[in-house]
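with the sequence up front, the predicted model follows.
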Amino acid sequence: MGQSVHPAAASTHLPAFITAPGETDWLMIAMGMFLLLFVLAVGILYLRLHALPDRLAHNKVQLEVTCVLGLLAMFTHMHIFWIAGLLLALIDIPDVITPIKRIAGATEKIADRAEVEREELGERPSGPVIEPRNSAAA
């Protein structure tokens, strides 16, 4: 144990990130704040990306199905649900019910007009007469 450290072994010039005992380690504090901000930014980015199909949905039914698929993807960690929700949100589902309702309304108008014209001419309907169920005579 009689060996001593060579005087040239210890340097007086130390890097700035090495702190003396009892002093504050500013590099550790800076890296801790950077890590906290980075984790927060990645979390926000992940949640915004995860909610992307919900923001792209066009109508109410599409939005509801996309939201359910997004929740399934988030809780099961199966990305196929998120991909299915994104594809569903990107596809415009055609509106089939509105044209059918318009066709039905136009057909009713045509039928009413034909009935009025027959009544004006004094013709009797060729088919059986159907009485309404909620008539005032009943």
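Now that the structure is in, tell me what you want to look at. Numbering: from 1, shown residues only.

can we go C-alpha only for contacts and neighbour counts from here?
Noted.

OK, contacts around the residue positioned nearest the centre of the chain?
Geometric centre of the chain, nearest residue: residue 54, 1.4 Å, by CA atoms, centre = their mean. Listed by CA atoms under 8 Å, 6 or more residues apart in numbering, the contact partners of residue 54 are 63, 66, 67, 70, 89.

now do the first one against residue 82, distance only.
This means residue 63. Relative to residue 82, residue 63 is positioned 13 Å away (CA to CA, to the nearest Å).

of the two, give the one with the bigger neighbour count.
residue 82 (24 against 19; other CA atoms under 10 Å).

which residues does the more buried one contact?
50, 53, 69, 70, 72, 73.

next one for the comparison:
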Amino acid sequence: MSASLNPASPHHLPAFITAPGETDVLMVVMAVFLVIAVLAVGLLFLRLHTLPERMAHRSHKLQFEIVAVLGLLALFTHQHIFWVAGLILALIDIPDFGNPLRRIAGSVERIAGIPPGQGADKEPDETAAAVPGEGTVDVPTPIAPTRGPLRPKPQISPVSTGS
């Protein structure tokens, strides 16, 4: 028996129709295209998702860790408000209050003659509570400045001109 075509079928078949037992080239091409498209969309999604974190890291913001945590929360909870909050936080500049206070403390230590960073080492622990029965904390009495006798102001005589 020989395989014959149906008389109602066209004599010329399109290229995407394969004969039985042959490899379907169109299906292989579409499978490769689908895998590449899924990977590209996933990569684009992750790049867009990490945008606030990259912005905060690039500009060396203090709140970088907070932005990173908000990004992870948005990724795992699918709550877009975390991503929006991270983006807004990455765009604003939170002022650094710690650095000026450290500079003031260093200047005060330098004025007092204490090596920088060791000012708190010599002070007693004022946060420790006094336990009854273990003794009391001696509080030093303040020393009032002494005043010496007032000195009279020097008298300035008018300068005479030789005319």
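Received it, and whenever you're ready, just let me know what you need. What you see is a predicted model, and the numbers here were worked out from it, not measured in a lab.

quick check: TM-score for this pair?
Once superposed, the chains reach a TM-score of 0.68 (TM-score structural alignment, normalised by the length of the first structure), with 111 aligned residues with a CA RMSD of 2.7 Å.

filter the contacts of residue 54 of the first structure down to the buried ones, ChimeraX style.
Typed into ChimeraX, the line below selects the buried ones among the contacts of residue 54 of the first structure, using 16 or more other CA atoms under 10 Å:
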select :63,66,67,70,89
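
which one among the contacts of residue 54 of the first structure gets closest to residue 106 of the first structure?
Nearest to residue 106 of the first structure among those, counting by CA to CA, is residue 63 at 31.3 Å.

now the closest one, what's its secondary structure?
helix (DSSP: H, G, I helix; E, B strand; the rest coil).

of the contacts of residue 54 of the first structure, which ones are shared with the second structure?
Among the contacts of residue 54 of the first structure, the ones still in contact in the second structure (both residues aligned by TM-score structural alignment, their matches' CA atoms under 8 Å) are 63, 66, 67, 70, 89.

identify the farthest-apart pair in those.
70 and 89 (11.1 Å).

okay, and the common contacts of the two?
53, 54.

mind telling me what element the closest residue in space to residue 85 of the second structure that isn't next to it in sequence is part of?
Spatial nearest neighbour of residue 85 of the second structure, excluding adjacent residues (CA to CA, 6 or more residues apart in numbering): residue 70 at 7.3 Å. Taking DSSP states H and E as the definition, one finds residue 70 of the second structure inside helix 64-77.

and that helix, how far from the first structure on average?
In the superposition against the first structure, helix 64-77 of the second structure averages 0.9 Å from its aligned positions (mean CA distance after the TM-score superposition for the first structure).

just checking, what packs against that helix?
When contacts are defined as 3 or more CA pairs under 8 Å, 6 or more residues apart in numbering; DSSP states H and E, helix 64-77 of the second structure packs onto helix 51-58, helix 80-91.

buried residues in it?
Neighbour-count burial for helix 64-77 of the second structure, with 16+ other CA under 10 Å as criterion, is recorded at 64, 66, 67, 68, 70, 71, 72, 73, 74, 75.
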